[in-house]
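Participant: No letters, just coordinates:
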């Protein structure tokens, strides 16, 4: 009787879990069956849903409920706190699995090549998001001395950064933020946050709901200058063809014509301002220089030669994420993705047997959750077809306990799905003591300790 196909999915964020779900719904699940290990670098699963979504957006974190259902399946096993390639190399993965799917996402900030971007006080938005979301691999403290702050970019991450900088710590206290984040935000001196986009309202990448939520805080005044409301023919066509773009533009128009109130913190949304230089003194940020732009009829902009300096003491670039290179796999440094054909990893135009990618490391950090599902379905369809054609590279040691024995022998303190339930219960108990839903544990050792109470049972019932 044929054994189940053994698949390792490296990364347990939405991309990896959707790939597992697609495998469970594929022809492999029926015969010969499929056995899936989700291999995660961090002690807890869920990737950017846990560490990339602002804490005051619990509706998005509700996606975790659906992801739970996949991890609850008996064919799926979580091996957390396991690093690729430090704990399991590419060759070692091939030793234990018939197919490998890399779903490692994109956590780093894209570069922005303008003078002064490396000054003290200039930060990547992804790093700041990781800090306020309690990522175990970032410093516990964040410098928040600046009273005027610039955020570069007009996407949802820029909105999250601006909102967290402008809100009071007490407004965020009911969320899951850990104590170090609350203490840091309580000392935050920011009173004015300026968000800059080089194009116009019709080209902004905000989602309508995210944008409207910016105005819900009783302490934040959102300000749009009337002169920043402008459209060319292409912009008008975009609004007509894209309901979300039209809703965003309409919201911005309404804000531009209203009277400015007296809430203590202000977020200014600036359009047609292209950041060209971060200015410094004594090695630190003191201002941002922008060039005024104008629409060229195609929805793009050209510079007008008019420059302005904005006094700010900190700059956050929110111009996109990028994936880190995966050792032993091909990598395109321009797109920060792994070269592939429909999810099959390609090296010099040739498919590496049994190696696949999905999610942002496959297509770049664009799109929403629905796109991630589509990615997973495409990649898994290729994996299933390759299995049917006899193209997978068979594992030398496919027994489910082989990789576990290997990790134990190597001294890897891995976590499991049961371990996540213990950590989850621990964080909820911390929250309940303060009248909150959850208080996130930040320290890796603390996360491992909270996951350990089931370790004695792992040897008999490892999922």
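Facilitator: Cool, got the structure. Source: prediction; values computed, not measured.
Participant: C-alpha from now on. contacts and neighbour counts both.
Facilitator: Fine.
Participant: Now do the buried residues in stretch 268-287.
Facilitator: Within stretch 268-287, the residues that count as buried by 16 or more other C-alpha atoms under 10 Å are 268-280, 284-287.
Participant: now do stretch 65-80
Facilitator: Those would be 67, 70-71, 75-80, for stretch 65-80 by 16+ other C-alpha under 10 Å.
Participant: Out of the residues you listed, which is nearest to residue 30?
Facilitator: Closest approach to residue 30 among these (C-alpha to C-alpha): residue 75, at 11.8 Å.
Participant: Skipping adjacent residues, who's closest to the closest one in space?
Facilitator: Setting aside the residues directly before and after it, residue 75 is nearest to residue 35 in space (C-alpha to C-alpha, 6 or more residues apart in numbering), at 5.1 Å.
Participant: Tell me which other helices or strands the one helix or strand the one you found maps to touches.
Facilitator: Using DSSP states H and E, the secondary-structure element containing residue 35 is strand 34-39. For strand 34-39, the elements it packs on are strand 5-10, helix 14-24, strand 76-79, judged by 3 or more C-alpha pairs under 8 Å, 6 or more residues apart in numbering; DSSP states H and E.
Participant: Correct me if wrong: the residue nearest to residue 75 contacts residue 96.
Facilitator: No - counting by C-alpha atoms under 8 Å, residue 35 does not reach residue 96; the two are 11.5 Å apart.
Participant: about what we covered before: I'd like the buried residues of stretch 65-80 written out as CSV, with distance to residue 392 added.
Facilitator: Shown next, in CSV, are the buried residues of stretch 65-80 (distance: C-alpha to C-alpha, whole Å):
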residue, distance to residue 392
67, 27
70, 24
71, 25
75, 20
76, 20
77, 21
78, 23
79, 23
80, 25
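Participant: that older thread, quick check: buried residues in the strand holding residue 35?
Facilitator: 34-39.
Participant: Can you work out which residues contact both of residue 35 and residue 96?
Facilitator: When contacts are counted by C-alpha atoms under 8 Å, 6 or more residues apart in numbering, residue 35 and residue 96 are jointly contacted by residue 6.
Participant: here's the one I want to compare it with:
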């Protein structure tokens, strides 16, 4: 029997557990360990609440967790309840699937001012992550700026723009829904260093901006290269540019909110009297290699809320080699060292979609199977050893059955137009379980 520990129960963790279970059948046991009492990681806490079709992938993960080979072990913090070294003694291989939940810093003056928030924190706030339940973002000003031109920035702007009615069917948490309903924000500016051809927004998500009830996208036609330049783009990118050109060609609809695309703008400072009030940007241009270069011209974008969405980093773990530049664990194709591997964003950095994690997890599982052929026995204690250790330390791990109990409580508490009302604090999760 082989014993494996996968740290993190988001997409990368589940796909890796699925791949190991398929490779080893009944000759392996896989513990899927998470710091939170509930599973799904990015699916629960990162995917936008109004994108329920994407969240439905969790049903596939349920099949993995309910299989004989896989066990969910929640509410266990690596580095606090158990160390990597200890896990290495208990399991034949430890696979880090911890994602990249930390916001990258802007590195400009004023980013410490109240009102400047990383997108991971803001997304966690409206998605019910316990670390951000008390974030209380300032929504009392008329203007917000979102720095970044990717899909997370797009999610943030859309959430800031929607009416209460448009959240019907979503699982946005109640405290965020109520706060957004009272928001004074009327202008949301996307701030990006380069131009329309360089955005990382996918067409389906970008197209949604054209159908908002109370907000309209605003794009300056002067920001586009000649129309014939679109032909050189990849098909998906070309569809996104088509949306942007359509937005630029529209007459103003007079809606209450505006989503302004501020291309060719590099943030250089955030200013304000005790809180963020304005974002200072430098006008940029593209050089011959398509990179943005400053022009020396600066201007101001009013903003009482500034959300930075410029990338993420995996948090380091004591004793695990780390790539500071890449914001991920130092690895060679997923292998960190003997018996220690990483997958997903912890392996390759914050890139790709949820689906990208599947081949990634299967590739690393194949490496492990090559090093430890199915049918071999490493003689490790695995789950029994972990349970004994956690018992000694008075940890309170949760199981997948516990998650089902929590899920039932959330479903029962749902608003009439929502699939669930998420519990957002550790103590509330454990209270449902009678602990």
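Facilitator: Perfect, thanks for sending it. Model, not experiment: these values are computed from the prediction.
Participant: any idea what the residue nearest to residue 75 of structure 1 aligns with in structure 2?
Facilitator: In structure 2, residue 35 of structure 1 lines up with residue 29, judged by TM-score structural alignment.
Participant: wait, that match sits on residue 6?
Facilitator: No - contact criterion C-alpha under 8 Å: residue 29 of structure 2 and residue 6 do not qualify, at 10.8 Å.
Participant: Residue 403 of structure 1 pairs with which position in structure 2?
Facilitator: Counting by TM-score structural alignment, residue 403 of structure 1 lines up with residue 386 in structure 2.
Participant: got a list of what its match touches?
Facilitator: 87, 90.
Participant: how close does it get to residue 46 of structure 2?
Facilitator: Computed as C-alpha to C-alpha, to the nearest Å, the residue 386 of structure 2 to residue 46 of structure 2 distance reads 29 Å.
Participant: So which residues of the stretch 201-350 of structure 1 form strands?
Facilitator: Listed in chain order, the strands of the stretch 201-350 of structure 1 (DSSP state E, counting those that start in this stretch) span 220-224, 265-270, 273-281, 284-295, 301-311, 314-317, 321-322, 340-341, 344-347, 350-357.
Participant: elements contacting the third one?
Facilitator: Looking back up the chat, that one is strand 273-281 of structure 1. strand 192-196, strand 284-295.
Participant: Dump these into JSON lines; add distance to residue 255 of structure 1 as well.
Facilitator: Below are those laid out as JSON lines (distance: least, C-alpha to C-alpha, whole Å):
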{"stretch": "strand 192-196", "distance to residue 255 of structure 1": "15"}
{"stretch": "strand 284-295", "distance to residue 255 of structure 1": "21"}
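Participant: For stretch 193-213 of structure 2, give the aligned segment of structure 1 as residue numbers.
Facilitator: Using TM-score structural alignment, stretch 193-213 of structure 2 pairs with 198-218 in structure 1.
Participant: how long is the matching stretch end to end?
Facilitator: 29 Å.
Participant: what does that stretch rub up against?
Facilitator: 154-156, 159, 163, 167, 197, 220-222, 228-231, 235-236, 238-239, 244-249, 251-252, 263, 271-275, 292-295, 299-301.
Participant: Could you rerun that using 6 Å?
Facilitator: 154-156, 235, 245, 248-249, 271-274 (C-alpha atoms under 6 Å, 6 or more residues apart in numbering).
Participant: Next: stretch 83-101 of structure 2.
Facilitator: 3-8, 12-13, 312-314, 339-343, 345-346, 380-382.
Participant: what span of structure 1 lines up against it?
Facilitator: Stretch 83-101 of structure 2 maps onto residues 89-107 of structure 1, going by TM-score structural alignment.
Participant: Is the match of residue 403 of structure 1 within a helix or a strand, and which one?
Facilitator: Counting by DSSP H and E, residue 386 of structure 2 is found in helix 383-392.
Participant: So which bits of that helix are buried?
Facilitator: By 16+ other C-alpha under 10 Å, the buried positions in helix 383-392 of structure 2 come out as 383, 385-386.
Participant: So what's the gap between that helix and the chain middle?
Facilitator: 31 Å (C-alpha atoms, centre = their mean, to the nearest Å).
Participant: Just after that helix, pick out the following helix or strand.
Facilitator: Using DSSP H and E, the first helix or strand after helix 383-392 of structure 2 is helix 400-412.
Participant: contacting residues for the counterpart of residue 276 of structure 1 in structure 2?
Facilitator: Mapped onto structure 2 by TM-score structural alignment, residue 276 of structure 1 lines up with residue 268. Residue 268 of structure 2 makes contact with 108, 280-281 under the criterion C-alpha under 6 Å, 6+ apart.
Participant: What subset of these is buried?
Facilitator: When the contacts of residue 268 of structure 2 are checked for burial by 16+ other C-alpha under 10 Å, the buried set is 280-281.
Participant: from the contacts of residue 268 of structure 2, which single one is nearest residue 251 of structure 2?
Facilitator: Taking the contacts of residue 268 of structure 2 together and measuring to residue 251 of structure 2 by C-alpha to C-alpha, the closest member is residue 281, at 27.1 Å.
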